[in-house]
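>>> sequence and predicted structure below; questions after.
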Amino acid sequence: MDWTIMMTRSTQILLVALALAVPAAALAAPPHAHAHDHRPLHGGVVVEVRDVDYELVASKDELRMFLRDHGKPMDVGQVSARLTLLTGTERQDVSLLPAGTHLEARGSFRIGKGTKVVAAVSRHGKTLGTVRFDLP
């Protein structure tokens, strides 16, 4: 006698459910455990991209960006960033260069509530990441 005929309906449903669950569990990404938090350490706005925390501190006369890799400060000696500030219909492009432990630009910046910032960050000419900030 054929074994599929002998299986009960509930057994068949259980086998189908297991057959569907096993591949899904195998393809699921492992949990992303962080040993650090993403709080701003310098009073700015933090965004994480590829395990790097980018903290942007913005004022009308200074822009600073701090980078942390897995919670540890990154050496920014060979890092630069090109920022595009979008405030309402106004656009301003700014370059950030190394200044000790962070990247920095000084000048006159159009920063206001709701300003959006897109940062293209690179090291040795290779892109580290593109980061989008919404300023409060």
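Ah, there it is. All of these numbers come straight from a predicted model, not from anything done at the bench.

>>> could you use CA atoms for every contact and neighbour count after this?
Fine.

>>> measure Gly71 to Arg123 for me?
Gly71 sits 19 Å away from Arg123, going by C-alpha to C-alpha, to the nearest Å.

>>> contacts for the one helix or strand Ser10 maps to?
In the assignment (DSSP states H and E), Ser10 maps to helix 9-27. By C-alpha atoms under 8 Å, 6 or more residues apart in numbering, no residue outside helix 9-27 reaches it.

>>> can you tell me how far the most centrally placed residue in the chain is from Leu128?
Nearest to the centroid of the C-alpha atoms of the chain, with distances taken as C-alpha atoms, centre = their mean, sits Val49, at 2.3 Å. Going from Val49 to Leu128 by C-alpha to C-alpha gives 9 Å.

>>> got another, please set it beside the one above:
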Amino acid sequence: MKTLISTLGLAVLLAAAPAIAHEDHGKSMHGGFVLDAGHAQFEIVGKGDTVTVHVSDHGKPVATAGAAGKLTILTGSSKREIELKPAGTDLLQGAGTINPGDRVLLNVGWPGQKPMSARTTVKKENAHAGHH
């Protein structure tokens, strides 16, 4: 019976949580495209020859100190990788470009934590940031 009560209590708490936190969930805040992986959200922005990944958790910045990552980009049958390193409070950066139609696989890990990964295909409207 205790389990049932705590499960119901949790459901009530979750239902009462403000919806504001989820309003911007999945939306681009920096002109890139958004991927969800684990408890974090990654917005990937290509500008010139630099790819920047903004890391957040329900809109709150996630510290990237100590984190390391990799973007694997598949264009047709060719494959290239962009190594991502911390570049600011909640940023990872690497040298490379992303184009419409590319398939992107993101892998990011922090010391002592299970790595997170997500994948998507870049749509035309999401890649505009790469052509400034």
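Arrived safely. Computed from a prediction, not measured in an experiment: that's the story for all the values here.

>>> on that earlier part again, any idea how far His38 of structure 1 is from the residue nearest to the centre of structure 1?
11 Å.

>>> cool, and Lys113 of structure 1?
For Lys113 of structure 1 relative to His38 of structure 1 (C-alpha to C-alpha), the value is 22 Å.

>>> immediately after the top strand by length along structure 2, which helix or strand?
Secondary structure of structure 2 per DSSP state E: the longest strand is strand 78-88. Sequence order places strand 91-95 as the next helix or strand after strand 78-88 of structure 2, per DSSP H and E.

>>> contacts for that next one next, please.
If you take C-alpha under 8 Å, 6+ apart as the criterion, strand 91-95 of structure 2 is touched by 49-55, 63-64, 68-69, 82-87.

>>> repeat that for 7 Å
Under the criterion C-alpha atoms under 7 Å, 6 or more residues apart in numbering, residues 49-55, 64, 82-87 lie in contact with strand 91-95 of structure 2.

>>> quick one: buried residues of it?
Within strand 91-95 of structure 2, the residues that qualify as buried by neighbour count (16 or more other C-alpha atoms under 10 Å) are Leu91, Leu92, Gln93, Gly94.

>>> check stretch 22-41 of structure 2 too.
Buried, per 16+ other C-alpha under 10 Å, within stretch 22-41 of structure 2: His25, Gly26, Ser28, Gly31, Gly32, Phe33, Val34, Leu35, Asp36, Ala37, Ala40, Gln41.

>>> distance between the ends of that stretch?
Terminal residues of stretch 22-41 of structure 2 are spaced 12 Å apart (C-alpha to C-alpha).

>>> go on, stretch 43-58 of structure 2?
Its start and end residues considered, stretch 43-58 of structure 2 measures 12 Å (C-alpha to C-alpha).

>>> same thing with stretch 35-53 of structure 1?
First-to-last residue span, stretch 35-53 of structure 1, C-alpha to C-alpha: 13 Å.

>>> which residues does that stretch contact?
For stretch 35-53 of structure 1, contacts defined as C-alpha under 7 Å, 6+ apart pick out Tyr54, Glu55, Leu56, Val57, Leu67, Arg68, Asp69, His70, Gly71, Gly129, Val131, Phe133.

>>> mark which of the residues you listed are buried, thanks.
Tyr54, Glu55, Leu56, Val57, Leu67, Arg68, Asp69, His70, Gly129, Val131, Phe133.

>>> of the residues you listed, closest to Ile5 of structure 1?
Ile5 of structure 1 has its nearest neighbour among these in His70, at 55.9 Å by C-alpha to C-alpha.

>>> could you list the buried residues of stretch 113-127 of structure 2?
For stretch 113-127 of structure 2, by 16+ other C-alpha under 10 Å, it's Met116, Ser117, Ala118, Arg119, Thr121, Val122, Asn126, Ala127.
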